[in-house]
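1. 3D model of this:
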Amino acid sequence: MNTLPRNMVDFFRHNHVVSIATQSLAGELWSACCFYVFDEANVQLIVLTSQNTQHGSNMALQPQIAGTVSGQPHSISEIRGIQFQAQAKRLTDESERNDAARLFYQAHPIARTMKSEIWALVLDKVKFTDNKLVFAQKTHWSRNGKN
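-> The predicted model follows:
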């Protein structure tokens, strides 16, 4: 697997809300925002959500998703954000689930009180835009090394 650039790792770590776009089998689009924790070792985002939600149901049937992580800057020169493609995977293996839960609960302890399924959003392609240093500075990454 291709190593994720440090600027992307740092950005994922310093944020905690992801916006995802999903699609039903009938082709209907749906988006949702979720708290996440970044799992650097596996280059994935861990989220908690139920298959009973629209986005959870869509991900269970159509795992290819797209998403963004961004702040809310007041100026175009301060825009920093990530766009990505990923595969949503509901974690059913006990060891994987426990490892992911440990990461998530460390970042979001209140989530221990919620009953929910644990998902990995396995990142395939990532584009990071950072206007703070140079306007429209882009960094690209893909799991297979092809940009």
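
2. only C-alpha atoms for contact and neighbour calcs from this point on.
-> Noted.

3. which strands and helices sit next to the longest strand along the chain?
-> Taking DSSP state E as the criterion, the chain has its longest strand at strand 117-130. If you count contacts as 3 or more CA pairs under 8 Å, 6 or more residues apart in numbering; DSSP states H and E, strand 117-130 packs onto strand 44-49, strand 80-90, helix 94-107, strand 137-142.

4. Could you also give me the structure for this second sequence? I'd like to compare it with the first:
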Amino acid sequence: MKEKMDKFIKSMHILSLSVVNQNSTYSFSAFYAYNQKTSTFFIASSDDTTHIKALNSNDNVSGTIALQTKIIGKIQGVQFLAKMRIATQDEKKIYFKTFPYALTMNPKIWAIEISWAKFTDNRLTFGQKFIWQKS
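-> Okay, the predicted model is just below:
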């Protein structure tokens, strides 16, 4: 079932992410690249954003990826918990391979390492859920 979750994640391109920001939460959306071998997302964001500043005090994040549909039998989505950090040089290559035009903007790339995920796929069975946890 992890393979189906990875296939869904690779078929999408925008995630919503939430961070803890001074006793509150802050959410945002971002384009992402994904490495299924390490279950890691990569996004571009600058240091002066609220969500990146929040990482200074808490690197725990949560997020979702969802197929936009009103048809209940086609609903698919992922909810996840993760840690967010600056991407390595090799990880940056994954992001720029997916979004080569971003190279001209020279953005800072961040890695989001999934520790837990729940994949919902109503195409299989209504309410079908698969839980994955990093070992």
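
5. Can you give me the TM-score here?
-> Laid over one another, the chains give 0.93 as their TM-score (TM-score structural alignment, normalised by the length of the second structure), with 135 aligned residues with a CA RMSD of 1.3 Å.

6. re the thing from before, can you list the residues that contact the longest strand of the first structure?
-> Identification of contacts with strand 117-130 of the first structure by CA atoms under 8 Å, 6 or more residues apart in numbering yields 8, 42-51, 78-91, 97, 100-101, 136-144, 147.

7. so it corresponds to what in the second structure?
-> Using TM-score structural alignment, strand 117-130 of the first structure corresponds to residues 108-121 of the second structure.

8. What of stretch 67-86 of the first structure?
-> On the second structure, the counterpart of stretch 67-86 of the first structure by TM-score structural alignment is residues 63-82.

9. likewise stretch 8-20 of the first structure?
-> Under the criterion TM-score structural alignment, stretch 8-20 of the first structure matches residues 5-17.

10. Can you measure across that stretch, start residue to end residue?
-> Start-to-end span of stretch 5-17 of the second structure (CA to CA, to the nearest Å) is 18 Å.

11. Now tell me what touches it from outside.
-> For stretch 5-17 of the second structure, the surrounding residues in contact (CA under 8 Å, 6+ apart) are 27-34, 36, 61-67, 76, 78, 119.

12. Just the buried ones out of those residues, please.
-> Neighbour-count burial (16 or more other CA atoms under 10 Å) is assigned, among the contacts of stretch 5-17 of the second structure, to 31-34, 61-66, 76, 78, 119.
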